[in-house]
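1. Take this sequence and fold it.
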Amino acid sequence: MKLSDGVEQAIHSVTMLSGLSADGVLSAAALAEFHGVSPSYLLKHLQALSGAGIVQTLPGPKGGYRLARPPEKVTLLDIVLAVEGAGPAFRCNEIRRRGPNPLPAHLLTKPCGINAAMLRAEQAYRAELRRVSIADILADVGAMDDGTIVARGCAFLDIHERKSGSKA
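-> Now for the predicted structure:
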């Protein structure tokens, strides 16, 4: 299974937004600059995160993005589904019914075994993503950080964080 670059960008952006003060926001341009990615591509994913209720959008000259809920309430699955959509990664097209010698109808009464196996694998994958929150990711990073990662993020936020004047 291959996820789009947007998933990585979205997870990193949500992680960065978790470092904002209560009334702080970051512009999409600032997030794109920090991560060295295309602003227009990132904006598409920020809009998807907003639509999913993961981030909040504040319009205006002091506007930008901030988390809509606490980091412990945002899972990796929430982000993946917002960016990639909720549909299954594997889509069975019942090719057993095609070709010059399709299976007879009486052998097609049960679901395809390949489809069933793929769906079980996806359920396990989604369960693992559902188990990991942004707070968990932050804790893991904090445990291995010698201060460099936090200092990098704080220095950037000191320059680019906007105060929206309204608290979430």
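
2. contacts and neighbour counts: CA atoms only from here.
-> Fine.

3. Contact partners for the residue nearest to Glu33 when sequence neighbours are not counted?
-> What sits nearest to Glu33 in space, not counting adjacent residues and going by C-alpha to C-alpha, 6 or more residues apart in numbering, is Pro39, at 7.7 Å. Pro39 sits next to 28-29, 32-33 when contact means C-alpha atoms under 8 Å, 6 or more residues apart in numbering.

4. and if we set it to 10 Å?
-> By C-alpha atoms under 10 Å, 6 or more residues apart in numbering, the contact list for Pro39 reads 27-33.

5. Dump the residues you listed to JSON lines, plus secondary structure, neighbour count and distance to Ala151.
-> Conversion of the contacts of Pro39 to JSON lines gives the following (DSSP: H, G, I helix; E, B strand; the rest coil; neighbours: other C-alpha atoms under 10 Å; distance: C-alpha to C-alpha, whole Å):
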{"residue": "Ser27", "secondary structure": "coil", "neighbour count": "22", "distance to Ala151": "20"}
{"residue": "Ala28", "secondary structure": "helix", "neighbour count": "21", "distance to Ala151": "21"}
{"residue": "Ala29", "secondary structure": "helix", "neighbour count": "17", "distance to Ala151": "20"}
{"residue": "Ala30", "secondary structure": "helix", "neighbour count": "17", "distance to Ala151": "17"}
{"residue": "Leu31", "secondary structure": "helix", "neighbour count": "28", "distance to Ala151": "16"}
{"residue": "Ala32", "secondary structure": "helix", "neighbour count": "18", "distance to Ala151": "19"}
{"residue": "Glu33", "secondary structure": "helix", "neighbour count": "13", "distance to Ala151": "17"}
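
6. this one next, for a side-by-side:
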Amino acid sequence: MKLSEGVEAAIHSAAMLAGVEGGATMPASALAEAFGLSPSYLLKHLQALTAARILESVPGPSGGYRLARVPEKISLLDIVLAVEGPRPAFRCGEIRRNSPARIDASAYVQPCGINAAMLRAERAYRAALAAEKLSDIVTEFMADADSRVVHAACAFAAQHARPQKSASRS
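-> Coordinates of the predicted model:
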């Protein structure tokens, strides 16, 4: 299974926003700069995360994006579904019915075994993503990453954070 690059960008952006404290926001342009992405490319994914209520968009010259929920309540599945959509990765086209023998449709009353196996795998994959919380990723990064990388990421976030009057993360 191949996920789009937008999933990676969305997870990294959410992880960086998890480090922005006090309801502060970060502009999309800063998030794009942090990861060397095109601002217009990243904006599309930030908007998807906002529509899914993972992020909150604060308008105005000192606005930007912030998490709409605490990181403990955001799973990787939430982010993947926001970017990729809810449809399963495998979509059975029932090509088994395309045989040159042209067997009657009544011969295919049983569900396609390949489709059933792929859907079982999809459920397991989604369950694993649902168990992975954004807070755990951030905690692991802070504990395991090279201290230079941690320091640079924290300094970047602090430099680009925009304090706000109020926040509503639940």
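
7. so what number do they get for TM-score?
-> Once superposed, the chains reach a TM-score of 0.95 (TM-score structural alignment, normalised by the length of the first structure), with 168 aligned residues with a C-alpha RMSD of 1.2 Å.

8. nearest to Ala89 of the first structure, of the contacts of Pro39 of the first structure?
-> Ala32 (27.3 Å; C-alpha to C-alpha).

9. so the closest one makes contact with Ser38?
-> Yes - under the contact definition of C-alpha atoms under 10 Å, Ala32 of the first structure touches Ser38, with a separation of 6.1 Å.

10. Next, show the common contact partners of the two.
-> When contacts are counted by C-alpha under 10 Å, 6+ apart, the set common to Ala32 of the first structure and Ser38 consists of Gln9.

11. At the geometric centre of the second structure, which residue sits there?
-> By C-alpha atoms, centre = their mean, the mean C-alpha position of the second structure lies nearest to Ile79, the distance being 2.5 Å.

12. My guess is it contacts Ala10. True?
-> Yes - between Ile79 of the second structure and Ala10 a contact is recorded at 6.9 Å, counting by C-alpha under 10 Å.

13. overlap in contacts of those two?
-> Contact with both Ile79 of the second structure and Ala10 is made by residues 45, 48-49, according to C-alpha under 10 Å, 6+ apart.

14. what's the burial count for the nearest residue to Thr50 of the second structure once chain neighbours are set aside?
-> For Thr50 of the second structure, the nearest residue in space outside its immediate sequence neighbours is Glu56; the separation is 5.5 Å by C-alpha to C-alpha, 6+ apart. Other residues near Glu56 of the second structure number 22, with proximity taken as other C-alpha atoms under 10 Å.

15. isn't Glu56 of the second structure right up against Ala28?
-> No - checked against C-alpha under 10 Å, the pair Glu56 of the second structure and Ala28 is beyond contact range at 11.9 Å.

16. what does the longest helix anywhere in the first structure correspond to over in the second structure?
-> Scanning the first structure for the longest helix, with DSSP state H as the assignment, gives helix 113-131. Using TM-score structural alignment, the residues of the second structure aligned to helix 113-131 of the first structure are 113-131.

17. in that stretch, what counts as buried?
-> By neighbour count, and taking 16 or more other C-alpha atoms under 10 Å as the criterion, the buried residues in stretch 113-131 of the second structure are 118-119, 122, 126, 129-130.

18. again, but for stretch 46-59 of the second structure
-> Neighbour counts using 16+ other C-alpha under 10 Å place 46-50, 52-58 of stretch 46-59 of the second structure among the buried residues.

19. List the ones among these that fall in helices.
-> Among the buried residues of stretch 46-59 of the second structure, the subset assigned to helices under DSSP H consists of 46-50.

20. Looking at the residues you listed, which is nearest Leu134 of the second structure?
-> After measuring those against Leu134 of the second structure - C-alpha to C-alpha - the closest member comes out as Leu49, at 13.5 Å.

21. Sweet, I'm off.
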